[in-house]
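Student: What follows is a predicted protein model with its sequence.
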Amino acid sequence: MSITQQHALDVHRARQHGEPLPPAPGANDWQVVRELRDHGRFRVVLAQRPAHGRIRRTLGRWLHLRPRSTG
């Protein structure tokens, strides 16, 4: 059974029982991504590490380690 078929079945059952309709598949994906990002930032703060700029700083270190070609 596909996700779409399962959602249609859930909607049908909810209407029969007079319950609120379930959200469409994928409706809350961005909210979940935001919550995961915020949770990761929260854990970083609890570990007493800088919460911002970690990726940029790491990429900057990697770029400075590479030998520069003169051209």
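Tutor: Ah, there it is. Residues are numbered from 1 along each chain as shown.
Student: drop to CA atoms for contacts and neighbour counts, all remaining ones
Tutor: Will do.
Student: Please report the distance of residue 1 from residue 8.
Tutor: Distance, residue 1 to residue 8, by Cα to Cα, to the nearest Å: 11 Å.
Student: want to compare, so here's the second one:
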Amino acid sequence: MSITEQYALDVHRARQHGEPLPPAPGAHDWQLVRELRDRREFEAVLAGRRAARGRARNALGRLLHRLRPVRP
């Protein structure tokens, strides 16, 4: 069974049961690629292999902000 046939079957079943439709195949591919790239860059920054920039720098800043102790 191809991915398109499986998707059609899933849509049919969801409609019969009144459930929300599943996402179409490939609907979130670019988001997944972006998240994998960001994760790899973030790990490189933590390991000291690369300087933080862009989205990795923002994520690192958020992480460090959460870890910063509160001054009395």
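Tutor: Received it, and whenever you're ready, just let me know what you need. Please read these numbers as outputs of a predicted model, since none were measured by experiment.
Student: Would you pull the TM-score for this pair?
Tutor: Once superposed, chain against chain, the TM-score is 0.68 (TM-score structural alignment, normalised by the length of the first structure); 52 aligned residues with a Cα RMSD of 1.2 Å.
Student: higher neighbour count, residue 1 and residue 8 of the first structure?
Tutor: Using other Cα atoms under 10 Å as the criterion, residue 1 of the first structure and residue 8 rank with residue 8 on top: 14 against 5.
Student: for the second structure, which helix is longest?
Tutor: Determined from DSSP state H, the single longest helix within the second structure is helix 29-46.
Student: name the helices or strands packed onto the following helix or strand past that helix?
Tutor: As assigned by DSSP states H and E, the chain's next helix or strand after helix 29-46 of the second structure is helix 54-67. Secondary-structure packing of helix 54-67 of the second structure (3 or more Cα pairs under 8 Å, 6 or more residues apart in numbering; DSSP states H and E): helix 29-46.
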